[in-house]
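[1] prediction below, plus the sequence it came from.
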Amino acid sequence: MSTQPTSERPIPADVPAMAAARAAIRSEAEAVAALEDRLNGRFAAVVDLIADSSGRVVVTGLGKSGIIGRKIAATLASTGTPTVFVHAAEALHGDSGMVTPVDVVLALSASGETAEVCHFAELVANRGIPVIAMTGRAACRLNDLASHVLDVSVPREADPLNLAPTTSTTAQLAMGDALAIALMVRREFTESDFATFHPGGSLGRRLLGSE
C-alpha cells in the first residue's frame, strides 16, 4: 500500500474529472478578469447613488442569486454601507414594506427574468425607489425596470452541461465585492471602523489588539 500523501500523488492531466475541474477554474477566472473593463461610468454612477443615499441598500434575489445576494449584503454591511437582504419571494408577501423611500434596491438575477425578483423590482420602482439590476443579459425585464445596470454576463457556465450556476454566480460575487470595496474607499472606511462592526472572532481580536 502506498504511503505517499494523496495531495502529493501525481494526477494525469487527461483524467476527465480533473480536466473538467481545471477548465472550471479557468472559466471562472476569465469571467472575473473580464469584469474589470465593466468598471466604467455606469459602475461609478452606482457607487455615487449608494454613497449619496441617506437610506440602506436592500439586496434581493432568488435561488443561487439569492445566496450570492446575502453574501454581498453582508460584505456591504461590514464595510460601512448599511445593507439588508430581502428574499424576493417573501417581498411579495409583505416584506416589500421593509423598503423605505430613501433606500436603494440591488436586484440580482442572472437571466434578468426571474419572476419574483422582477415583480419586487417593479413594486419598488413604482414607488420611486431606485433599482440597480445585476444581470447577465443586456435585454431583459429586470434591466427595463432598473435605473442602473451592472453587467455580469459570462460566456458560459463552468460545468460541462452549461447549466449549473457557477461562473455566473462567481461573477456576481466579484462584482458585489468590487462595489463594496469602492464604497469602502469612498467612505474612507478605516480599520478602526471595521473593528467596531466586527468585534467577534479571531479577526475582531486581532483588530482590537487582544491576540
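    Here it is on my side, so go on.

[2] only C-alpha atoms from now on, for both contacts and neighbour counts.
    Will do.

[3] roughly how far apart are the nearest residue to residue 101 once chain neighbours are set aside and residue 59?
    Among residues not flanking residue 101 along the chain, residue 129 sits closest, at 6.0 Å (CA to CA, 6 or more residues apart in numbering). The gap separating residue 129 from residue 59 is 13 Å, by CA to CA, to the nearest Å.

[4] now do the shared contacts for the two.
    Each of residue 105 lies in contact with both residue 129 and residue 59 under the rule CA atoms under 8 Å, 6 or more residues apart in numbering.

[5] neighbour count: these two, which is higher?
    residue 59 (27 against 20; other CA atoms under 10 Å).

[6] what's the helix or strand for residue 19?
    Element membership for residue 19 (DSSP states H and E) is helix 16-34.

[7] alright, now check it against this:
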Amino acid sequence: MPASAQFTDPSLAGPAPASADVLAIARQVLHAEAAALHDVADALAATPDFVSCVQAILQLKGRVVVTGIGKSAHIAGKIVATLNSTGTPALFMHAADAIHGDLGMIQPEDFVVAISKSGDTPEIKVLVPLLRRKGVPLAALVSNADSYLGQQATYILHAPVTKEACPNNLAPTTSTTAALALGDALAVCLLESRQFTAADFARLHPGGTLGKRLYLKVGDLSRQNQRPQVTEDSPLKEVLLEISGKRLGATAVLDAAGQLAGIITDGDLRRMLGSFSELEKLKARDILTPHPATIDVEDFAAEALARMQQRNITQLVVTEDGQFAGFIHLHDLLREGLV
C-alpha cells in the first residue's frame, strides 16, 4: 500500500469498539435507513409527479438519461442498469462530464433524470439551463424539493432525508439508499406497466447463471447426450453394456410399441445383485423401475434441477410429444453452472 494511502495520524485513531458496539452501530444504521424509506414512500402520496413521470417515460420515443455528481453518479449508474435490464432504454451521463462534451449524447426525444440530494450543487446549476435549452423533460430526484433543481424540473421525484446515517451527517448514506430505492420503484412501475415478463427478462440476460435459468431448455442439453435404451426383453448383459457404454448411469426400457416402460439405473443393478441368483436369465423387464420421473424437452433446465433435487436423483428421462427423447443428467446442469 502506498504511504499516502496509509492512515498515518495516530491522534485521530480511537480505541477499537467492542463487538457489541459494532453490532449496535450497524443496527442503528439499518434502522435509520429503513425509516427513511418509509418517509420516501409516504412522500409519494403527497405529489402526483411520480405517476406523471412514469406516464411520460412510457410514452417516450427516446431514452432515459440519468445523471448525477459524486455518490449520486454511482446511484445513477445502477438505476440505468436496472432500467436497461427491465425494458426501458437508458444511458448514464456524469453531470461533470456533461458540461465538457457529453451533453451531446442527449437527443430531442430523450428524458433526463437528475439525482442530487441538495439540488444545489454547482455542476447541477450549470447543467440544468443547458438541459432546458435542449427542451427535454427533466425529472429531479432530490431530497430538497425547494432546491434549484427541484424548482427547474418538470417532475419532482421526492426522496426526503432529514439526516444521514453517518454520525457526522456528512457521508452520503441514507440519502443514496433513498435515491436508489426510488429509482428501483420507478423501474418496477415501468416494468409492470409494460407487462414485462420473465421471458422478456431472459432475452436481455442471455449470459451467466441467471440468464441460463431463464432461457436454457431441457432439450438444449439432452440432445447433446447419447440415448441409452433397451427393450423389455433385452438380457442383463445388453443392459449392462448400454448403461456403461452411454455413460449416463441409466437406460430407458421401451416396450414392443416403442413406448417408455421404465428405467434401469446403476443403483437398480446393484440392488439386483442381492435379489437374484440366476442372473443369466434376467431380462430388462425383471429389474426395471416403472413410471420413472420424466421432463419435456421444452421445460426449463432449472426445472429439471428442481425435480432432481426433490426426488434425490441424478437423471431424468426426457420426453418429446410423449415419446422417449433421451436423458438429462445432473452433470449437464453442473457443466452449465446451474448447480
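    That came through, no problem. Predicted, not measured: the structure shown is a model, and the values here were computed from it.

[8] care to give me the TM-score?
    TM-score for the superposed pair, counting by TM-score structural alignment, normalised by the length of structure 1: 0.90. Supporting figures: 199 aligned residues with a CA RMSD of 1.4 Å.

[9] returning to that earlier point: the residue nearest to residue 101 of structure 1 in helix, strand or coil?
    Under DSSP: H, G, I helix; E, B strand; the rest coil, residue 129 of structure 1 falls in the coil class.

[10] state the distance from it to residue 122 of structure 1.
    For residue 129 of structure 1, the distance to residue 122 of structure 1 - CA to CA - is 10 Å.

[11] same check on residue 84 of structure 1?
    From residue 84 of structure 1 to residue 122 of structure 1 the distance is 19 Å (CA to CA).

[12] cool, and residue 39 of structure 1?
    Taken as CA to CA, the span from residue 39 of structure 1 to residue 122 of structure 1 is 26 Å.

[13] corresponding residue for residue 199 of structure 1 in structure 2?
    If you follow residue 199 of structure 1 across to structure 2 using TM-score structural alignment, you land on residue 206.

[14] OK, contacts around that match?
    By CA under 8 Å, 6+ apart, the neighbours of residue 206 of structure 2 are 212, 215.

[15] could you look up the SS state of it?
    Reduced to three states by three-state DSSP, residue 206 of structure 2 is coil.

[16] please apply the same query to residue 105 of structure 1.
    Applying three-state DSSP: residue 105 of structure 1 is strand.

[17] on that earlier part again, who has more neighbours, residue 39 and residue 122 of structure 1?
    Neighbours per residue, other CA under 10 Å: of residue 39 of structure 1 and residue 122, the larger number sits with residue 122, 19 against 15.

[18] just give the nearest non-adjacent residue to the more buried one, would you?
    residue 145 (6.2 Å).

[19] residue 48 of structure 1 versus that neighbour, what's the distance?
    19 Å.

[20] the two: who's more crowded?
    Neighbour totals were compared for residue 145 of structure 1 and residue 48, and residue 145 leads with 21 against 14 (other CA under 10 Å).

[21] give the equivalent position in structure 2 for that one.
    In structure 2, residue 145 of structure 1 lands on residue 152 (TM-score structural alignment).

[22] pretty sure its match sits against residue 127.
    No. Using CA atoms under 8 Å as the test, residue 152 of structure 2 is too far from residue 127 to be in contact (11.1 Å).
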